[in-house]
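>>> sequence isn't available, so here's the structure alone:
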């Protein structure tokens, strides 16, 4: 056989027993696994990692220093994650469904790809990427709708060792440009347009606008989704379908990667106006995504699993693409929205495809709760075995509705807590294995060592306590750096409490040792499960020519979890408030996207500031929440009178 004829040449499975060999099957097994993971984390994760195909085994399991921070897992291990997602399944699961795609319009035909077919599509597109100049280490921006080509593009990048940076196809041109420029992307993969509910959106036009600010992009590959005529720049822009015709090879040798090589960058809002590129690496992320998927959802070989997230967010990376495919699962992706063409769309899809595990956001659940309960009761939902919640803590009312009407009181709800930076689920029930408590994320997964600390960083022992949630020991899926700015990573996550990763969340540990997440303690707002730094939104508002300064806080919103409340100081008195509000919203949409637009904008003459100039957001939050009975001592403020004015004008 000529070298290169077989893509798995030199790939040595260290342990061929990959079928559920490390799935926890009882509460006793959970306790045993957790105990081992804390007493000897390196031996624990080494055993898990043995279940994958490595080109070369690691020399050392872990090196870490949270001060720098510097964390490395599976040092000098060599692999390619797509060989573990695809190639290793071909012999036993080649004809099993890997991916089911359900379109926005229920009348349009769905798509099903077996592992063999998905492998072939990924290899062909990987060859297209190489034909267009992409190589190992290049950063590639993907700005696409939820269509099969999005998953294929992600895997094709990983196959050739290019670093994918997926940007949610709802962000503005300016937001795309900022991310492309930060990562110096050489290529963008996009589409002509997208379907979202009753709307059709011109995706390529947004990319073209972004490219006016981008100098590093040499190629744009465009997928045809709507059949629209779009502007194609000669020499730069090519059609996906045309390029596929130019590559006859249905195989593509997977690039050998080091365990600590970058797999992807995913941008998340920061405490400054500039989004930060969270970096995940190949080996640790692979091991963690697979392990958490199998155990949290208790996936069985013949199950159909559906996560309703968008691949533009971390949930889509870890629990639509990588986690399920690593486990040899059948994973679904959906192009549309839960309320189109009616409020029964989610449940119609569950019945249509026999979905067994269903993973969605509290925002979606609350939106559907607001409709007629018959929209759910019209469907049998008999196939469902496990329900999941992600993106923000689920409130008890939504939990009970989900449990009763969707789960028919027989499906465990895994209320998962985790972050873009953690790479995978950290605290969650294991479906049918560990105990449940409404609105509680419950227990940490094996390998995760959470602690609660007080404001000074002292660890709070025992149960029935509350504090700031930190993690005191590394886990394989964790953030490695923020792209191009390691100091920002240190400052954001590792400087607040010495020797610990600070999550930015407050939490309670109840009398049974179960964790309940109680929300952000830093300047981050969680809107429909998407986190935005207040500074990023303020920066956009301040771009308006009439705005002098602004302060943004979150407030409780019955559907979105949190809404955005903006306090705005203008250069002169606002005579037409509604017009200026509209212009400010337009500016935020232009700079970030519709998902970040403020619900409420209050014009004020000043902000409550200390004498050192710090904005007292605690006061602004209480006003936004309608709780002005106890604002605390305001006499230390630079101008205490401004608080009365803000209270009087509250929306």
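Yes, it's here. As the structure is a computational prediction, the values presented were derived from the model and not from experiment.

>>> C-alpha only now, for contacts and for neighbours.
OK.

>>> show me where the stretch 251-400 of the chain has its helices.
Secondary structure of the stretch 251-400 of the chain (DSSP state H, counting those that start in this stretch): helices at 282-297, 314-316, 323-326, 345-353, 362-369, 374-377, 396-401.

>>> so which of those gets nearest residue 564?
Residue 564 sits nearest to helix 362-369 of all those, at 14.9 Å, using Cα to Cα.

>>> doesn't residue 503 lie inside a strand?
Yes. Judged by DSSP: H, G, I helix; E, B strand; the rest coil, residue 503 forms part of a strand.

>>> now it: how far from residue 218?
Distance of residue 503 to residue 218, computed by Cα to Cα, to the nearest Å: 37 Å.

>>> repeat for residue 269
Applying Cα to Cα to residue 269 and residue 218 gives a distance of 27 Å.

>>> settle it for me: which of the two has more neighbours?
residue 269 (20 against 16; other Cα atoms under 10 Å).

>>> I'd say the more buried one and residue 179 touch.
No. Between residue 269 and residue 179 there is no contact under Cα atoms under 8 Å: 11.2 Å.

>>> where do the strands sit along the stretch 151-300 of the chain?
In the stretch 151-300 of the chain, the segments counted as strands under DSSP state E, counting those that start in this stretch are 163-166, 187-191, 194-196, 199-201, 219-223, 237-239, 257-258, 262-268, 276-281.

>>> distance to residue 377 and mean neighbour count added to the ones you listed, as TSV?
Putting the strands of the stretch 151-300 of the chain into TSV (distance: least, Cα to Cα, whole Å; neighbours: other Cα atoms under 10 Å) gives the following:
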stretch	distance to residue 377	mean neighbour count
strand 163-166	36	27
strand 187-191	37	27
strand 194-196	25	20
strand 199-201	27	11
strand 219-223	38	24
strand 237-239	44	17
strand 257-258	49	24
strand 262-268	37	24
strand 276-281	41	25
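
>>> turn those into CSV, including distance to residue 375.
Converted to CSV, the strands of the stretch 151-300 of the chain look like this (distance: least, Cα to Cα, whole Å):
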stretch, distance to residue 375
strand 163-166, 33
strand 187-191, 33
strand 194-196, 20
strand 199-201, 22
strand 219-223, 34
strand 237-239, 40
strand 257-258, 48
strand 262-268, 34
strand 276-281, 39
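
>>> below is structure B, check it against A:
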């Protein structure tokens, strides 16, 4: 493990809310606090909701009940609440800012908590009058605009369930998630701008609509000349005001976030009124020192987990959510630093991919921007490399601003590993599991290991743990609880020396494209729809900017010849189905894909062969000869530079 680059000082630690809270709990240091949090989870999660001032309509009778086993915990048993009471109504009498929004073209909108509360109440009433009832699902397909935040809060206020999805998805990805959620309504926007170019969201919805039989209403921000089932957003604001939030049980769902896995359709993680908001808020409070009056900007999308995280981390803590709807290096490469300076941001959330792209543009773009408002940088989504971490710390942060490395997932409602500001921070690493998260690293035999790469596992439930998968209870158990008895297996390779932790990548086949997790089957299912493709496989390969890029392999029908024209056609299909941001780097055509005797495609073998790494045991393959064919695809450059027509045609010549 590396030497520390940032070390806390005694004076600055005194002002941290974490230090003050530990003192109030009569705990002498962080290690004592962390150990008590994992040894006494009932004590800890009771202390957490009190620290956040969570508002209960009816107090809970029991913090944690495990009668249904560790995979199905019940939190705050008997309690009744509505997250809106804590995230919004609690602060509504103040003049504190809740949302500070800026668009790519420089437009600005600002809302106090009082204004946001009134707006949410109006839209909640409008949703009810539009036919939305408690338990109904609403798909949110929106750019990063204030209406997206209002939609989430308004749906929760009336007991509906929101399902936010990535604004850049194309129609195939949209359809899959709308159908899986059983959505009754879609809330979208007419369009948005990226690098000055218009992205037509409404047309994407129109293209998907013939296959969305359960959708009754489509609400459009900025629409015009709309006919049923489309309606303009303004109609939601004309139906009066819904004042008192609906009473919900602690573990009633309010949000479904679909996250990709290695097989099958995306998984609908179920998040509850007393789950996601509490976990997100306490992580930000403990790790990032996010407190009342702070300003949190995260470069994200409401369809990725960090969008709702930013929302609830901010509002549950009485902070302002600084929203930016645009590209962080447009119209010039210093746009992100201008935002920090202009809005006096105190916590800035980024990804390693973003920093690598800004790093490539040079240090001059940092000149003239005052970043002194920042308490921390925060990073999530993918592993760092040392060069980009050090550039952010030394060049942007002048070796003064700590980087909170933060890793967990959609299923977690926040982080598993992180950095806290009472311990030294080393490049690209984590200095602790987050409080309440008991972490172990296990080898293939289920034995705990130190100084060796193994599976990241959790031994106890936590507030915010997904309440299963929507309508797929067996898949939930198989995904997280079937590898080792009694352990949540998260799917990350991790190494620790007991003090510092490093993530080495995914242990399953899930791709991580610039922090966006995408299942290989999402690519493969689109490819095999083409009449010339028999079967396909998708893998992730190293990429200097995104961290990981997708590469696809396809087997064609016997009479079909591989060509650059066919590759371009297939790439266009994927871009149309998943969105341009998720297009693969390229497609190779093979005579066959490596398979076991039961016809399972071995993506692990494809990846190792392509990267010219040791492929491991091939004894289970029925066609080991194809491994050499894959290796020949990339003899010259494992980064995937320009390929000739002949390179495309391995196995088809």
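Yes, it's here. Fair warning: this is a prediction, and the values are worked out from it, not measured in the lab.

>>> care to give me the TM-score?
The pair, once superposed, lands on a TM-score of 0.91 when counted by TM-score structural alignment, normalised by the length of the first structure; 615 aligned residues with a Cα RMSD of 2.0 Å.

>>> who touches both of residue 269 and residue 179 of the first structure?
Taking Cα atoms under 8 Å, 6 or more residues apart in numbering as the contact rule, residue 269 of the first structure and residue 179 both touch residue 275.

>>> so which of the strands of the stretch 151-300 of the first structure is nearest residue 451 of the first structure?
strand 276-281 (22.8 Å).

>>> how big's the offset between that closest one and the second structure?
When the second structure is superposed, strand 276-281 of the first structure averages 0.9 Å from its matched positions, counting by mean Cα distance after the TM-score superposition for the first structure.

>>> which bit of the second structure covers that strand?
On the second structure, the counterpart of strand 276-281 of the first structure by TM-score structural alignment is residues 267-272.

>>> which residues does that stretch contact?
So stretch 267-272 of the second structure is contacted by 180-181, 250-261, 410-411, 413, 464-470 (Cα under 8 Å, 6+ apart).

>>> how about stretch 160-168 of the first structure?
Contacting residues not belonging to stretch 160-168 of the first structure are listed as 126, 130, 134-144, 154, 157-158, 176, 253-257, 262-267, 310-313 [Cα under 8 Å, 6+ apart].

>>> mind doing that once more with 6 Å?
Applying Cα atoms under 6 Å, 6 or more residues apart in numbering, the external contacts of stretch 160-168 of the first structure come out as 135-143, 254-255, 263-266, 312.

>>> now rank those residues by neighbours and give me the top one.
Neighbour counts for the contacts of stretch 160-168 of the first structure (other Cα under 10 Å) peak at residue 140, which has 30 neighbours.

>>> tell me which residues touch that residue, please.
164-165, 185, 187-188.

>>> can I get those in TSV with distance to residue 534 of the first structure?
Below are these laid out as TSV (distance: Cα to Cα, whole Å):
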residue	distance to residue 534 of the first structure
164	26
165	23
185	26
187	30
188	28
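
>>> looking at those residues, which one is closest to residue 557 of the first structure?
Nearest to residue 557 of the first structure among the contacts of residue 140 of the first structure, with distances taken as Cα to Cα, is residue 165, at 30.5 Å.

>>> counterpart of that closest one in the second structure?
Per TM-score structural alignment, the equivalent position to residue 165 of the first structure in the second structure is residue 163.

>>> what strand or helix carries the counterpart of residue 644 of the first structure in the second structure?
Here residue 644 of the first structure is matched to residue 628 in the second structure, going by TM-score structural alignment. Using DSSP states H and E, residue 628 of the second structure sits in helix 626-632.

>>> list the contacts of that helix.
609-610.

>>> and for stretch 94-111 of the first structure?
112-116, 330-336.

>>> same check, this time on stretch 620-631 of the first structure
553, 555, 619.

>>> distance of the second one from residue 519 of the first structure?
Using Cα to Cα, one gets 11 Å for the distance from residue 555 of the first structure to residue 519 of the first structure.

>>> got it, and the first one?
Taking Cα to Cα as the measure, residue 553 of the first structure falls 13 Å from residue 519 of the first structure.

>>> those two: who's more crowded?
Ranked by neighbour count (other Cα under 10 Å), residue 553 of the first structure and residue 519 place residue 553 first, with 27 against 16.

>>> the more buried one contacts residue 563, correct?
No. Counting by Cα atoms under 6 Å, residue 553 of the first structure stays clear of residue 563, with 8.4 Å between them.

>>> do a quick rundown of the helices in the stretch 101-250 of the first structure.
115-131, 148-160, 173-183, 203-211, 240-245.

>>> ok, average deviation of the fourth one from the second structure?
Same thing as helix 203-211 of the first structure. Its matched residues in the second structure lie on average 1.3 Å from helix 203-211 of the first structure after superposition (mean Cα distance after the TM-score superposition for the first structure).
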